[in-house]
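> The following comprises the amino acid sequence and a computationally predicted model.
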Amino acid sequence: MMNRRTFLGTTLGAIGLNTCNARSAGAVAQNAAPEPLVWPLVAKPQAGIRSFAGHTDTVLDVIGRLGTPPSLVIFTEGNHLMVLSSDEIVGAFPSWAKSQPQYANLDLTNIILTTLPQPILVQMIRTGGVALGNLTLDTSRSSGFYPDIVMGYPEPLRQLRRMGVIESRARFFCRNRGVALLVRKGNPLGIHGLADMVRTGARIALPDSGDVRAQCLAAVETQLGKPAANALVAAETNFPGRLGIMHRDLPEMVARGYADVAFTWYHLVSFWARAFPDHFEFVAIPGVESFFTKIAFAPTVNPLRSEAAKAFDEFFFARARDVYPRHDFARMDDNEFGAPLGLD
């Protein structure tokens, strides 16, 4: 196991409405000896293979084995990675396929998931590659590391449709439960709602872009008014080396003391608090359930692994409606689950 990477630079200064309280927040973070998060591995350890499992953004969220012909490739926005990569979905898919006569002969030993923010995924498909330092991964059709299925929000899917990547119709499969707050273990600033973030002058970790940022700010503006939403942005902090992978960046900022509170989707905060119980606590916000988004499933045009994609489509829509609520997503009704999304 490699030593944990440390970022260069000094801790960002506190920015907030209450300077005195903000300094106290910085002192709390410093005294708690913050350290980077070391994420649990999704892939099973492989005998004899050296593993470099650093913290947070050291390795992009690509699950699977490159260089071996893929069995199925899914590109998806990353905020539901804890469900898609679980033993209930991708982990259960190969055995289900073996039990189905029409899919029993499929080789599903190398399912590759790429769970990254949607702007990154769109750019990877458009340009045909992504660079990790000196290493460039080829994401063209000819490489094989190219999606058979794309999961995402409506607008990124429409971009991919205009590029001719995916079919003209997608289907919705999950809806989140709005937004919530992540604080350090013990909740040292006593943050129990949106007003407390403003009152304490807390340094705030916000998503850098997209639907989730818009919904967070809309929730604050609705509950506390436009000045409070502006104050939230003014109190936003950052850290050196941030890559814009929100589902990893935000908990890292709280764990390392760059921020006092992170503000994002409910199910992500719940996941982080469960995955790192010694680091974090979950803080629910009453009355913000309406600030949600939905994720849709879109097949690629002429997928490279069409039978595997067809099998996964059948398998996924037979169980996603029940599995996602177990990971703190909302339960979709008959009109929502599987509802079509036109992309033209």
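Happy to help now that I have it. Keep in mind that this is a model prediction, so the values were computed, not measured.
> hey, let's count contacts and neighbours off CA atoms from now on
Will do.
> Report the contact partners of residue 159.
Residue 159 makes contact with residue 122, according to C-alpha atoms under 8 Å, 6 or more residues apart in numbering.
> same check, this time on residue 189
By C-alpha under 8 Å, 6+ apart, the neighbours of residue 189 are 25, 200, 202.
> Helix, strand, or coil at the closest residue in space to the second one that isn't next to it in sequence?
In space, residue 200 comes closest to residue 21 once its chain neighbours are excluded; the distance is 5.7 Å by C-alpha to C-alpha, 6 or more residues apart in numbering. Using DSSP: H, G, I helix; E, B strand; the rest coil as the criterion, the local structure at residue 21 reads helix.
> likewise residue 259?
coil.
> Number of residues surrounding the spatially closest residue to it that is not a sequence neighbour?
Nearest residue to residue 259, sequence neighbours excluded (C-alpha to C-alpha, 6+ apart): residue 203, at 4.9 Å. Look at residue 203: counted by other C-alpha atoms under 10 Å, it has 33 neighbours.
> What distance do you get for residue 203 to residue 263?
Here residue 203 is placed at a distance of 11 Å from residue 263 (C-alpha to C-alpha, to the nearest Å).
> before we move on, what about residue 293?
Residue 293 is 15 Å from residue 263, by C-alpha to C-alpha.
> These two: which has the busier surroundings?
Per other C-alpha under 10 Å, whichever of residue 293 and residue 263 has more neighbours is residue 263, with 25 against 16.
> looking at this, the more buried one is in a strand?
Yes. Looking at residue 263 with three-state DSSP, it is inside a strand.
> all helices for the stretch 101-250 of the chain, in order.
For the stretch 101-250 of the chain, helices defined by DSSP state H, counting those that start in this stretch occupy the ranges 118-127, 154-162, 194-200, 210-224, 226-234, 246-255.
> which helices and strands sit right next to the fifth one?
Read it as helix 226-234. Judged by 3 or more C-alpha pairs under 8 Å, 6 or more residues apart in numbering; DSSP states H and E, the packing partners of helix 226-234 are helix 194-200, helix 210-224.
> want to compare, so here's the second one:
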Amino acid sequence: METGGNMAVLSPGPVRLSVPAADVVMDLHGDPAHHDLALFVHGSDWMVMEDLLRAFRAAYPEYGDVYYETLPAGILVRQMREGALQVGDLVIRVPPDVIAAGSTTLAELAEEEWLTEYEEYASTTLTILVRQGNPLGIIGWGDLLRPEVRLALPNPEREEIGRLVREAIVQALGEEGWIELCERRRLYGANRLTEIHHRQTPQWILNGEVDAGPVWVTEALHQAREGAPLEAVELVEGESRRGRFALGIVERTCRHPEAAQAFVEFVRGPGGRAVYEQHGFEGPAAHEPAYESAPAGPLGV
């Protein structure tokens, strides 16, 4: 449209404004106002989503515009309950069609009648991420108590992985060990709690701000594929924990039921399973303990 003698013709599409280091929001994707499907996906799946949605769109081209978030489950749950997410001065109000998170989180939401059905689709286990070469020789939870080790811990109140990390550390080191790592050492700055561990823990280690941090095995595998100078400490049998992940249609807020059903079926089907396997995830593991025994209250409160 011509608006003046010297004005350029406006091309269709959004105005693009990018200011490096000031506009980076890595876990929000797509158009929050206009989309065919809205997904709330816990951060544990962040590295999968590009490949997963590429395969999903190939199978269902009619649902090409997907808005999705890959934030910690505690943040997603609070966003659902409160109806909005605020990032700086920006407020985003997107009701989810589908949520994917830990099995226990989905069970909690079902009790609150956000959804009636959910199914497990993948699982993975804990590991400890360190710098390449493991310069401090960390081999298990007990080494995290050494005075020279600085640690990033996922926040149990925000992040599902934090529940299992707490459980594993308490079993290995006792309640006093958890208090030492999570409370006392935080007071004098040796250890830190993450808000988004899948972003912060690897970066803090690379920056030299911490020496180690528990993550999912799949996150460590992703860092290795990306060539980051990091490696995983394989925990001995009995010291790790398995996270079980489930997804379901959020009937209370779902605006795109057909697209939501197609996505859930795709993730649970051979196409979705293949993508998750490529990223190191295992299938559902209903026979193993997951979040149920973790000593923490509901996420997102």
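Received it, and whenever you're ready, just let me know what you need. What you see is a predicted model, and the numbers here were worked out from it, not measured in a lab.
> for the residue nearest to residue 200 of structure 1, what are its contacts?
200, 201, 202.
> again, but for residue 155 of structure 2
Applying C-alpha under 8 Å, 6+ apart, the residues contacting residue 155 of structure 2 are 162, 193, 194, 195.
> Residue 292 of structure 1 now?
Counting by C-alpha under 8 Å, 6+ apart, residue 292 of structure 1 has contacts 175, 176, 177, 178, 179, 215.
> and residue 277 of structure 1, what element?
Using DSSP states H and E, residue 277 of structure 1 sits within no helix or strand.
> Tell me which residue of structure 2 matches up with it.
Alignment note (TM-score structural alignment): residue 277 of structure 1 maps to residue 228 of structure 2.
> cool, residue 169 of structure 1 as well?
So residue 169 of structure 1 corresponds to residue 117, using TM-score structural alignment.
> Residue 110 is in contact with its match, correct?
Yes. Applying C-alpha atoms under 8 Å, one finds residue 117 of structure 2 in contact with residue 110, separated by 7.4 Å.
> With residue 235 of structure 1 as the reference, measure out to the residue nearest to residue 200 of structure 1.
12 Å.
> what's the answer for residue 132 of structure 1, then?
On the measure of C-alpha to C-alpha, residue 132 of structure 1 and residue 235 of structure 1 end up 31 Å apart.
> which one of these two has more residues nearby?
Taking neighbours as other C-alpha under 10 Å, residue 132 of structure 1 and residue 235 compare with residue 235 leading, 23 against 10.
> Residue 131 of structure 1 is in contact with residue 124, isn't it?
No. Residue 131 of structure 1 lies out of contact with residue 124 (C-alpha under 8 Å); the separation is 9.5 Å.
> Near residue 27 of structure 1, how many other residues are there?
12.
> SS state for residue 304 of structure 1?
coil.
> sorry, back to before: out of the helices and strands packed on helix 226-234 of structure 1, flag the one nearest residue 98 of structure 1.
Closest of those to residue 98 of structure 1 is helix 210-224, at 38.0 Å (criterion: C-alpha to C-alpha).
> who does that closest one touch, helix- and strand-wise?
helix 194-200, helix 226-234, strand 261-265.
> re earlier: what sits against the match of residue 169 of structure 1?
110, 248, 249.
> I figured residue 101 of structure 2 was touching residue 245, is that so?
Yes. Residue 101 of structure 2 is within contact range of residue 245, at 5.5 Å (criterion: C-alpha under 8 Å).
> Looks like residue 273 of structure 1 contacts residue 280 (just checking).
Yes. Using C-alpha under 8 Å as the test, residue 273 of structure 1 is close enough to residue 280 to be in contact (5.2 Å).
> Mutual contacts of the two, please.
residue 182.
> Skipping adjacent residues, who's closest to the residue most central in space within structure 1 in space?
Residue closest to the mean C-alpha point of structure 1, counted by C-alpha atoms, centre = their mean, is residue 79 at 2.6 Å. Nearest residue to residue 79 of structure 1, sequence neighbours excluded (C-alpha to C-alpha, 6+ apart): residue 247, at 6.2 Å.
> Just give me the match in structure 2 for that neighbour.
Using TM-score structural alignment, residue 247 of structure 1 lines up with residue 198 in structure 2.
> repeat for residue 323 of structure 1
Residue 323 of structure 1 maps onto residue 275 in structure 2, by TM-score structural alignment.
> neighbours around that match, how many?
19.
> correct me, but it touches residue 48?
Yes. Between residue 275 of structure 2 and residue 48 there is a contact under C-alpha under 8 Å: 7.2 Å.
> just to revisit the earlier point, please list which of the contacts of residue 189 of structure 1 are preserved in structure 2.
Shared with structure 2 under both residues aligned by TM-score structural alignment, their matches' C-alpha atoms under 8 Å, the contacts from those are residue 202.
> so which of the contacts of residue 189 of structure 1 would you say is closest to residue 137 of structure 1?
The closest of the contacts of residue 189 of structure 1, once distances to residue 137 of structure 1 are taken by C-alpha to C-alpha, is residue 202, at 39.0 Å.
> what's the counterpart of that closest one in structure 2?
That one, residue 202 of structure 1, aligns with residue 149 by TM-score structural alignment.
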